[in-house]
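1. Any chance you can model this:
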Amino acid sequence: MESKQTIEAVLQGKIALVTGGTKGIGKAIVKRLEQAGATVIVTARNQPNEPDATYSFIAADLSRAEEVNKVANAIHEQFGRIDILINNMGANTFPGGGFNTLTDEHWNQALQVNLLSSVRLDKALLPKMLEQKSGVIIHISSTSGQFPIWESTMAYSVAKSALNTYSKALATEVASKGVRVVTVSPGLNKTEAMTTFLEDYAQQAHITVEEMTSKLFERVGGVPIGRMAEPEETAELVYFLVSPAASYITGANLIIDGGNFPVVK
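-> Next up, the predicted model:
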C-alpha cells in the first residue's frame, strides 16, 4: 500500500499552468496541484492577495490575444515547457433578460473570455506537449453549456457549449500523440463569483440572497445532494484527471453537479 507521502507526490516534477487561479475553483485547483508536488504557475488579470503564495504569477488578460502570447513566452523562457494546462478562466458577467438585452459586444466578450482564451492558450502551449509526447489539458466548462438558462446565462452558456465541442475535437486530434484533453463541467459551486451573482440578482428582484439561492436551485431542477459544491471538491476531480491514475481518460466531459443534471448522458 502506497504511503500518503508517495500519493501526495504523484505530480512531482510536473509543471502546471492554471488560468484564473487566484479565486474560486481555480484557487482550489492550484492548492491541490501544489499538494501533489507540482510546480504551479498562475495567471489572472489581478495580482493575488496572497503574500505567502508559493506559485509563480503572471498578470494577464487572456481575452486579449497579445496577452496570451505574453504568458506563453514567459513560460517558455522561464520553465521551457508545460505538462499540465488547466484552462479555468471564464465568467458570466453579461446582462440577464434574454436575447434582446445582449449586444454584439456582449456576445463577443463572452466568446473571448469563455472560449477563445482557451483556444489561443492551447495553440501556444500544445506544440511543446506534442514535442515531448506527453501532457494533459483540462477545460473547465459548466453544466450551463448543456443546460442554458435564458434569463441569466444565454451568452455564457453558448460560449461554454462551444468550448465543449472544441475540447472534444482537440482531444480526438491529439490523443494518439500522447496528450490528453478532458472537459470538466461543474454545477453550482460556492465561490466568490457565485456569491456576487446571487447578490446582484437578489437586489434586482428585491428579495434576500437566501430566497434567490432557493429560486436558483428550483430553476436548475434541484440539487439532490442539497447544497452547492465546495471549490475543493471540484479541484479534487481535476487533480485526479491530471494524475497518472486517469491515463485512459480523454475526450470526456465529466459533470460534477451533486446530481443536478436532469438527463442520462
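
2. Please count neighbours and contacts with C-alpha atoms only from this point.
-> OK.

3. quick one: contacts for the residue nearest to Asn260 when sequence neighbours are not counted?
-> Nearest non-adjacent residue to Asn260, counting by CA to CA, 6 or more residues apart in numbering: Val223, 4.6 Å away. Counting by CA atoms under 8 Å, 6 or more residues apart in numbering, Val223 touches Phe217, Asp257, Gly258, Gly259, Asn260.

4. and the fourth one, what does it touch?
-> Looking back up the chat, that one is Gly259. Val223, Pro224, Ile225.

5. Using just helix, strand and coil, how would you label the last one?
-> Counting by DSSP: H, G, I helix; E, B strand; the rest coil, the backbone at Ile225 sits in coil.

6. Could you count how many residues lie near it?
-> 11 (other CA atoms under 10 Å).

7. Surely Arg81 is in contact with Asn73?
-> No: contact between Arg81 and Asn73 fails when scored by CA atoms under 8 Å: they sit 10.3 Å apart.

8. Counting neighbours, go ahead and name the busier of the two.
-> Taking neighbours as other CA under 10 Å, Arg81 and Asn73 compare with Arg81 leading, 21 against 15.

9. So that one lies in a helix, does it not?
-> No: according to three-state DSSP, Arg81 belongs to no helix; its state is coil.

10. Please work out how many residues are found near Tyr106.
-> Rather than Tyr, residue 106 is His. 16.

11. Alongside the first, I'd like the structure of this one:
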Amino acid sequence: MNSFLEGQIALVTGGTKGIGKAIADKLGDGGAQIIVTARTEPTENPNGYYFIAADLAQPESANIVAKEILDKYGKIDIIVNNAGGNLGPGGGFSTLSDEHWNNELQLNLMSAVRINKALLPTMIEQQSGVIINISTYVAQQPIWDITMTYSVAKAALNAYSKALANEVGSKGIRVNTVSPGAVRTQLMQDFIENLAKSSNTTVDEAFKLVMSKIGDIPLGRMATPEEIANLVRFLASPEAQYITGSNYLVDGGVSSAI
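-> Purely as a prediction, here's the structure:
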C-alpha cells in the first residue's frame, strides 16, 4: 500500500500532534501530499508537510485555509477533520454557560462543517473525494459530569456526517466517521491534568476517575494514535471505495452498544 495515494492531496486538521499527526504520517506513507493545520506551527516538521496556521473555531479560518490549498495545489482529494477537543468544564449542566456550549460546537462541529463547505465544490467538480470526520465514542455514551458539551457536539457531527454522505454520495464523494475511545495522547494527558486541578485531586486519582467513568476496556489498555490512523488510512484508500455513511468505533470493545 506504499503508493496507493500517489498524487492525492490530503488535508488533516489538527495534524501536528497526537491522532492527527499519526493520520498525516499514515497518509503520507501512502504517497499523498499532506497539508496540516493547527493554531501553532510545530517546532519540528521532519516530513516536510505543508503547514497552514489556523484556529478553525473561528468562522473565517475555513475559507482562508481552502483558498491557500486551492491556490497552491488546485485540488483536494482527502479531508480529515481531526481538529477538536473536550473544552467544557466538568460538573454537569449547572456548570455550563452558553459560552461553554458555543465554544464546544464551534470547535467540534462547525470547524468540520465550514472546511467541508469550502472545499466540497472542488470535490464535486472533480467527481471524487473522501471526507473522514473524527468523532468520539462518548458521542454515543456521554459521561455527564466530564464530557457533556463534547459528547453533544460530536453527536451532532455524527448526524451531520451521515446526512452529508447521503447528499454527496452520488457525486463520487465518500464521507465516513471514526470514533476513537480512550487514546494515549498528550491531549488525553493534558485533560487528566486539568481535571486533577479542577477537582483538587492528584493526576493519578484523576486518571483513575476517568477510567472508572469509561468502564473496563476489554483489550486492557488505551489505543495508540497509530491504531486510529490505520483505520483512517484504509477508509481513504481505494480498497474502501464502497464504504460511505458509516461510523466506526475504535474503542477496544468498551462500548456496550453495537
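
12. where does the TM-score land?
-> After superposition, the two chains reach a TM-score of 0.97 (TM-score structural alignment, normalised by the length of structure 2), with 258 aligned residues with a CA RMSD of 1.1 Å.

13. Which one (most neighbours) among the contacts of Val223 of structure 1?
-> Asp257 (21 neighbours).

14. what do we get in structure 2 for that residue?
-> Aligned counterpart of Asp257 of structure 1 in structure 2: Asp251 (TM-score structural alignment).

15. Leaving out chain neighbours, which residue sits closest to its match?
-> Gly181 (4.0 Å).

16. same thing with Gly20 of structure 2?
-> For Gly20 of structure 2, the spatially nearest residue (CA to CA, 6+ apart) is Gly14, at 5.6 Å.

17. quick one: contacts for the one you found?
-> Taking CA under 8 Å, 6+ apart as the test, what Gly14 of structure 2 contacts is Gly20, Lys21, Val36, Thr37, Ala38, Asn81, Asn82, Ala83, Gly84.

18. could I get these as JSON lines with neighbour count?
-> Below are those laid out as JSON lines (neighbours: other CA atoms under 10 Å):
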{"residue": "Gly20", "neighbour count": "26"}
{"residue": "Lys21", "neighbour count": "20"}
{"residue": "Val36", "neighbour count": "23"}
{"residue": "Thr37", "neighbour count": "24"}
{"residue": "Ala38", "neighbour count": "20"}
{"residue": "Asn81", "neighbour count": "25"}
{"residue": "Asn82", "neighbour count": "24"}
{"residue": "Ala83", "neighbour count": "25"}
{"residue": "Gly84", "neighbour count": "23"}
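
19. Let's see which of these end up in strands.
-> If you go by DSSP state E, the contacts of Gly14 of structure 2 have Val36, Thr37, Ala38, Asn81 in strands.

20. what's the longest helix in structure 1?
-> helix 154-174 (DSSP state H).

21. post-alignment, that one versus structure 2, mean distance?
-> Superposed on structure 2, helix 154-174 of structure 1 shows a mean distance of 0.4 Å to its aligned residues (mean CA distance after the TM-score superposition for structure 1).

22. For that helix, which residues meet the burial criterion?
-> Residues of helix 154-174 of structure 1 classed as buried by neighbour count (16 or more other CA atoms under 10 Å): 154-164, 166-168, 170-171, 174.

23. got it, and stretch 38-56 of structure 2?
-> Ala38, Tyr49, Phe51, Ile52, Ala53, Ala54, Asp55, Leu56.

24. Nearest to Thr177 of structure 2 among those residues?
-> Leu56 (18.7 Å; CA to CA).

25. Over in structure 1, tell me which residue corresponds to that closest one.
-> Match for Leu56 of structure 2 (TM-score structural alignment): Leu62.

26. how about the strands of the stretch 51-200 of structure 2, start to end?
-> For the stretch 51-200 of structure 2, the strands defined by DSSP state E, counting those that start in this stretch occupy 78-81, 129-134, 173-180.
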